[in-house]
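Engineer: please work out how this folds:
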Amino acid sequence: MRPLLAFTGSRGDAQPGILLARALRERGHDVTVALAPNLVAFAHDHGIRAVPFGRDTAGLLAAQRTDHRFAGRDPRARLRALFELQRRGVPEQLEDLRALAPGHDVVVAGMAGEEAAESVARALGLPFAAVHFFPIQPNSAVPVVPARWASRLPGFVHRGGWSALARARAAALAPVLPTRPQSGRAATASSVAPAGTGPDPATTRIQAYDPALFPGVRRQLPGPFTGFLIDVDGFLTAAQSSADPTLPSAGDQTTALESWLDSGTAPIYVGFGSMDVGDPAAFVAMLRQVCARRGRRLLLASGWSTVAAGFEDAVAIVGQVDHARVLPRCVAAVHHGGAGTTAAALRAGVAQVICSVQADQPYWGQALQRLGLAVTIPAKQLTGERLDALLDRVSRPEVVLRAASYATTVATDGVERAADAIEALAGTPATADLHSAGRQS
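Structural biologist: Have a look, this model is predicted:
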């Protein structure tokens, strides 16, 4: 099988694609991995060959932060800015995927860039799988508004809201996406129009999260449900050689972090991944004050921010951590609510403070708060006093015990199950059956 895996977006969007590529390659498949240009080196550093497609997502995120229309009072200007944001990079994605897709058996994409990848797959008559990290399809189980009061609304309101959001995104993308074929047959690589009539190629939406977090959603969405695509063995944070000999290698940082963890009490983990933390110096100062006031050490994973790495007795700042090894050694996890970090903290059995920034993050915050596994607040409202109060809430014994208990239910074979689904979609069920049987034995 020759699958094309196209995962754009932030590093959190790309990591599941890299894990999936690794699993498929270990099964003997000839995988092409396409990532945003700024994430290709990240894949290469972990032994996964990748090619660029679309635009640099770090640049797109920066452009979003500097667009003053999002903070303006004019709702029409905000709507225009949102529509333009949805379209950014899509023409480049289409152009690159049209060149990459011929010769492959199946196209797989994440939620970011899903429409462009599906358009190219349909034009070529290829099966298509989208990996959903959140239940974004219309349903009545997940509140359409990420707020506590929304859970009291009737289900038809949620389904109607999700449908309206899907139509709005389609309208935003319509100027840059080709017309969707009504019936598809293979087209040439340079054309997206159907060449004739015939059945549409197979399409599936892999639900790559724990449906137990959204009661009722399993009955409403077709699946398959695989569970979170978790980095079980720390593959994405494994020690790599530094390209710059003047900098400490990742292996050196890992050893230093292990020594730091061993040298004192369990810390509070803070990590915001690719998200903007505002003024980094002020952010770190606030975290230092909160942790000092609580008599706790601070472990900060700086992600894409410009916070300098370093180790002190009470504070450790690193670029990234192996969540599977580090989070179980922390007393709480403060983060942005990305699906990957949320899943890692759930698996580690650590209570969470989710400070959401955008996209699906506030939904994760509300879902976990409803189940008593976390508390949540928009990141823009975060202050030292509020963080201190939120940490008080997740430090209660009943929350700590609930988080530890939930960890025993988190499946860790999501990557393998997603690989099974892709094999089956591409018409190689024998391999999928073999791996499924191996897990059940």
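Engineer: please count neighbours and contacts with C-alpha atoms only from this point.
Structural biologist: Fine.
Engineer: now the top helix by length along the chain: buried residues?
Structural biologist: When secondary structure is assigned using DSSP state H, the longest helix within the chain turns out to be helix 155-173. Judged by neighbour count using 16 or more other Cα atoms under 10 Å, the buried positions of helix 155-173 are G155, V157, H158, R159, G161, W162, S163, L165, R169, A172, L173.
Engineer: closest one to D276 out of these, please.
Structural biologist: Distance ranking of the buried residues of helix 155-173 against D276, using Cα to Cα, places R169 first at 23.8 Å.
Engineer: want to put them side by side, so please do this one too:
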Amino acid sequence: MASGDDLPQHQNNVRDDGRVDVNLDSRLATTLARFVPEFKHPSGPSSIITADQDPPPEYFADSKTFLPKLNVLIQVVGSRGDVQPFIALGNELQTYGHRVRLATHNVFEDFVRKAKLEFYPIGGDPSELMAYMVKNPGLIPSMKSLREGDIQKKRTMVAEMLDGCWKSCIEPDTLTGKPFVADAIIANPPSFAHVHCAQALGVPLHLMFTMPWSATRAFPHPLANLKFGEKGVVDQGTANFVSYSIVEWMTWQGLGDVINKWRKKLDLEEIPISEGPVLAESQRIPFTYCWSPALVPKPADWPSYMDVCGFFFREAPDYTPTTELSNFLKSGPMPIYIGFGSIVIDNPEQMTATLLEAVRATGVRAIISKGWSNLGGVECENVLFLGDCPHEWLFAHVAGVIHHGGAGTTACGLLNGRPTTIVPFFGDQQFWGDMVAAAGAGPRPIPQKQLSAANLADAIRFCLTPEAAAAAGHLAAKMKSENGVATAARLFHANLPHESLRCDVLPDQPAVWQVKRGPKRLKLSKLAAGVLLDHLKIGQKSMSPHKTKSYFIENRRWDPVTATTSTLFGMATDMTKSAADIVVKPIKTYRQQSQLKRSDLEPQLTLRAAASPGPQSPPGLALPQAEPLPRQARSTRGCTGPGGAVLMAGVSGVGGFFRSFGKGFYVDMPMAAADGFRSVPRLYGEAVPERPPITDWKSGALEGGRNLVGGISGGLADLVVQPRRGAKQGGATGAAVGFGKGLVGMASKTASAAVGVVAYPGQGIYQSIRSTIRSKTRHDIATARLVEGEYLAGNGSVDTQWVLLRFDQVLSGRTERVDDGKST
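Structural biologist: This next block holds a predicted model:
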């Protein structure tokens, strides 16, 4: 596997519109191209098929009686336009009986709560995020942003939002105090915390987004600008696929260390750099894309757990236009709409002037939305500068729309059959502009840095043509037959792990605990456990967490050389960092202790000064007696004082150094070698079964023994099987090739067996020790679930006697049918 050496080359090729120039002749691109899986279209050469040609999983919740009823957490990072579709989804999930919490930026609390959804603030300022994205449209920082310190601000904001996202999983409602622990998570990818929260909780995750985020041959990553070189070693489909890997690698380079530092707080292991960019794919996380298949059909090379559902539309709000707006609409021909929503524009005055000049040149009437940039401030005939107004109502009263290309705004315009011009600023906006133009419903998009009065006037004229109106009307007719929100809800239910999800006592509740009674293991919900604990039917010591979905993030190995080399490099990096901590940590601690000492001394010194007689002290005034100085301020020696803290910080650095060496040398290196040797047969086309995850000493010992037996027997068998297979396929030449494969197979498999018999049990022992030591997060989750269970059991929502009876029935093996919480 190639290293990240070529990434700076791509970083230096970031265009003004934020898209990345991907040089397909580069070493990184050609190396990644070798790992693109082969694909043959099932019905011919076409690269895309419609969503209904690739059926989703068999189970669908077609009725609104889906069991169990879940605490569904929706995590969203972005603008109001990103949040709004998920409000519609949340309301749809409520009709199934789920409890829905939407976790997003603090500024959207009223917006979310007015929609009757629960809310949790995750921090972060969406206006700052939008401003950053305008400066760095493709997520890759410009030199201007580096100089102005924007990158560190964004990293700090991401760290804040990661913490907020985790708290949203387990903390009570900030308004009502009602306990909440997530049973399932839905998220958009920019929230970044999603898979890590799901891993810590052991609950299912479903990603939903309006922008292509999964590798495909059908089209390139929206943030990639492909540059085909003279060598021509990569075809279009492979180039499209590779573009996703390169953009993901660059994004992970900027935020991977922030995410890994946060994962440590959750008692999760750091994610290797090779795995971070591909977590969604490697973990096979269900992904629903919220756009119309009429506009962009589902690519054929996406698996069944990825789908396209249609745009999300909320119910049209009850809106009465202002007198000013109503009079303007009645006073002349149907106007066009121009607006850039939550985009923060650097020079709104210049943008206003450009828009007005284009409107005058075409002679049209226009409604210009002020947006977050507050466009306007000038008087112009036939132009109305408008504040907040729902697009669902407004777009039905205009002749065409010109906007930034947000997915929601694009969808609303097309649903109303309005020809559309897109002026992309960043992200997926260029992609949607290209798709609209390909459908004939608008002109080619005009990147905002290229926008002028002349090309905007040409775009307006295009939108007013009969051909554009007909194309937009054709799309509208198809989109009106879709129901993206309802389809997304069905896909969410279809991809849930149904077997592990239900409580054995209360099937309408999700299981979160396991209780062992003799040979039986029961899955219990928070509510059932709350009732049973309250009536002493079970004890906390007999309960263990039940994961409805497990995530195992391990470093995949391709061969023993790169595996051991990369591990050695990682070990050296950790040791170097720990060595630096031997010096850095004591200095930081000394500074912190000095600040603490000053902060403790200041109020005491103030009191002493006030108590001392002096010319400024009024006679006869009784001043308070000064308290003795705090002990840590008086003492500079011993383990409890500043000196002791500095010493302990140095010891911590030394401990980290030897810990990095010990883990790297005795655990990571043997694991890398065993997995590397195990993977060698893949290099010559042989299928290698996936190794089961090692989670504790039992699974480690079991895998060590299994790999020993399978490696030795498989290696010896290769000496016979491979030559015979080669001879059957290619005669004498094939036999010779097969003999070579047999030798390689024998050497690699027996080597993996020999190393693995030590490596896999060692990894298992390490995981058991780590699980015992790092248990704070598990304790926090357990406590939160117990609290919610106690709350649910105490609010009278279930027949307590029936729960006790049902528990006894399940233990005794009787299988009475359950109906609405009663045994029949």
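Engineer: superposing both, give me the TM-score.
Structural biologist: Put the two chains on top of each other and the TM-score (TM-score structural alignment, normalised by the length of the first structure) is 0.79; 400 aligned residues with a Cα RMSD of 3.6 Å.
Engineer: quick check, nearest of the buried residues of helix 155-173 of the first structure to P127 of the first structure?
Structural biologist: Lowest distance from P127 of the first structure to these (Cα to Cα) belongs to L173, with 21.7 Å.
Engineer: state the distance from the equivalent of that closest one over in the second structure to A187 of the second structure.
Structural biologist: Residue correspondence, TM-score structural alignment: L173 of the first structure in this structure matches L255 in the second structure. To A187 of the second structure, L255 of the second structure is 18 Å away according to Cα to Cα, to the nearest Å.
Engineer: return the member of the buried residues of helix 155-173 of the first structure nearest to F42 of the first structure.
Structural biologist: Of all the buried residues of helix 155-173 of the first structure, L173 has the smallest distance to F42 of the first structure: 28.7 Å, by Cα to Cα.
Engineer: dump the residue contacts of the closest one.
Structural biologist: F83, Q86, R87 (Cα atoms under 8 Å, 6 or more residues apart in numbering).
Engineer: tell me the spacing between it and Q366 of the first structure.
Structural biologist: For L173 of the first structure, the distance to Q366 of the first structure under the criterion Cα to Cα works out to 28 Å.
Engineer: picking up where we left off before, mean per-residue distance, the longest helix of the first structure versus the second structure.
Structural biologist: Its match in the second structure and helix 155-173 of the first structure itself, once the structures are fitted together, sit a mean 1.5 Å apart by mean Cα distance after the TM-score superposition for the first structure.
Engineer: after that helix comes which helix or strand?
Structural biologist: Reading on from helix 155-173 of the first structure to the C-terminus, the next helix or strand found by DSSP states H and E is strand 203-207.
Engineer: what's the mean distance for that next one versus the second structure?
Structural biologist: Strand 203-207 of the first structure differs from its equivalent in the second structure by a mean of 1.4 Å after superposition (mean Cα distance after the TM-score superposition for the first structure).
Engineer: got a list of contacts for that strand?
Structural biologist: Strand 203-207 of the first structure is touched from outside by 127-135, 222-227, 418, 421, 425, with contacts defined as Cα under 8 Å, 6+ apart.
Engineer: next, count neighbours for whichever residue in the second structure pairs up with S356 of the first structure.
Structural biologist: Aligned against the second structure by TM-score structural alignment, S356 of the first structure finds its counterpart in P424. Residues lying near P424 of the second structure (other Cα atoms under 10 Å) number 26.
Engineer: what of S190 of the first structure?
Structural biologist: S190 of the first structure sits with 12 neighbouring residues when counted by other Cα under 10 Å.
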